[in-house]
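In: Sequence plus predicted model, see below.
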Amino acid sequence: MAGERTIRKGQCHCGAVRFEAELVDDLNTIRRCTCSYCRMRGAVVVSAVTGGVRVLEGAEVLTSYRFNTRTAEHFFCSRCGIYTHHQRRSDPLQYGVNVACLEGLSPFDFEAVPVVDGVRHPNDTGQPARQAGILRFIPTDETANQ
């Protein structure tokens, strides 16, 4: 059902950072972004509700990175380097969560992932967010059997 909130558990690669994320509309908010930082890290994210990321273990090993307007804050494990979540620039009260960190999920589980135009960010242009395309995952013989 649309608008349904779901709590999912997640962790970084080494397991030092463990968290819970209360998602806005479960996995229906999945997307990627074309901004310079997201483009380089290649993460697929879903939206968490306001204050919807709760670090259960490893807060002391989380580190963060801010750039450009310094509004968005990107969190990652200082041990294994995995990006876990970020505070959004478009809505600093909301978080994006790395799908690859959520239990039982892989970004390759999704056939198509919308790509938003982060290069022309709504906070810079004054225009609504734009979709920049769709990332399509085409299973190969190798991935189809996993």
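Out: Done, it's in.
In: Every contact and neighbour count from this point should use C-alpha atoms.
Out: OK.
In: Nearest to the spatial middle of this protein, which residue is it?
Out: Central residue of the chain (C-alpha atoms, centre = their mean): V45, 2.7 Å from the mean position.
In: so that residue makes contact with V97?
Out: Yes - here V45 reaches V97: they are 5.1 Å apart, a contact under C-alpha atoms under 8 Å.
In: picking up where we left off before, just give the nearest non-adjacent residue to the residue nearest to the centre of the chain, would you?
Out: Closest residue to V45 apart from its sequence neighbours, by C-alpha to C-alpha, 6 or more residues apart in numbering: N98 at 4.7 Å.
In: So the one you found sits against R41, correct?
Out: No - using C-alpha under 8 Å, N98 is not in contact with R41, being 10.7 Å away.
In: Next one for the comparison:
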Amino acid sequence: MTDQQSPTLPPEPPWPQETGVWASYALHCHCGAIRYNMKLSPPIFESEAEGKGVYPVMSCNCSYCERVGYLTVHPLVENVEFTQGLEHRAEYLTSGQTAPLWFCKKCGSALGADIRGLMEKMGAPPRYGLNVRMLKDGDVKKLTIKEVTFMKDMPPKYDIGPPESEKSRYRLSGSGL
């Protein structure tokens, strides 16, 4: 059974079938402290696809992706290599705590997510979710963007509550918060 046929995956996973045409990409955070490479099939740019189709880049509507501007692809873990600066990579766990989100401790760039645990739960091969805005070269305007809207309604619901300063004000005003 391929990862495209797993009974626990959504009907249409956010990654395409491999086409046999591969492209390699260099990525890095804004300051360059973290550098990494990925290999994808099909490629993300039409000029590399040999007429066999492109890898549509996912624009997710979950609260985190919307806030940081992620445009994501999902390469297999075996097709990603971090070459420099792992000591500068930090993780942030959202309320679901299923996929650590990576960012650079030096410049704050949003790099991607470790979705291996999520893939395991879905019965799929291990993948990362990588933000293509970190591409060293490449025009993001030339990408095929696929809007993904199912995440916004997935539990747990995003809610951080009022800031501490407002909580104090609300308590003083008798609102019960």
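Out: Nice, thanks for sending it over. Bear in mind the structure is a predicted one, so any value in this text is a computation, not a measurement.
In: After superposition, what's the TM-score here?
Out: TM-score for the superposed chains, counting by TM-score structural alignment, normalised by the length of the first structure: 0.72, backed by 121 aligned residues with a C-alpha RMSD of 2.1 Å.
In: Looking at the second structure, name the residue matched to the residue nearest to V45 of the first structure.
Out: Aligned against the second structure by TM-score structural alignment, N98 of the first structure finds its counterpart in N131.
In: ok, now which ones touch its match?
Out: By C-alpha atoms under 8 Å, 6 or more residues apart in numbering, the contact list for N131 of the second structure reads Y70, L71, T72, V73, A110, L111, G112.
In: same thing with Q94 of the first structure?
Out: When contacts are taken as C-alpha under 8 Å, 6+ apart, Q94 of the first structure is in contact with S47, A48, V49, T50, G51, G52, Q87, R88.
In: Which stretches in the second structure count as strands?
Out: 23-28, 35-40, 57-60, 72-73, 80-84, 89-92, 101-104, 110-114, 128-131, 145-148 (DSSP state E).
In: against the second structure, where does the helix ranked longest in the first structure fall?
Out: The helix that spans the most residues within the first structure, counting by DSSP state H, is helix 36-41. Helix 36-41 of the first structure corresponds to residues 63-68 in the second structure, going by TM-score structural alignment.
In: average gap between that stretch and the first structure?
Out: On superposition with the first structure, the mean distance recorded for stretch 63-68 of the second structure (mean C-alpha distance after the TM-score superposition for the first structure) is 0.7 Å.
In: which residues sit against that stretch?
Out: S59, C60, L71, T94, A110, K152, Y158.
In: Looking at those, which is nearest I34 of the second structure?
Out: A110 (11.1 Å; C-alpha to C-alpha).
In: what's the closest non-adjacent residue to the alignment partner in the first structure of M38 of the second structure?
Out: Counting by TM-score structural alignment, M38 of the second structure lines up with A21 in the first structure. Leaving aside its chain neighbours, A21 of the first structure sits nearest to V53 (4.5 Å; criterion: C-alpha to C-alpha, 6+ apart).
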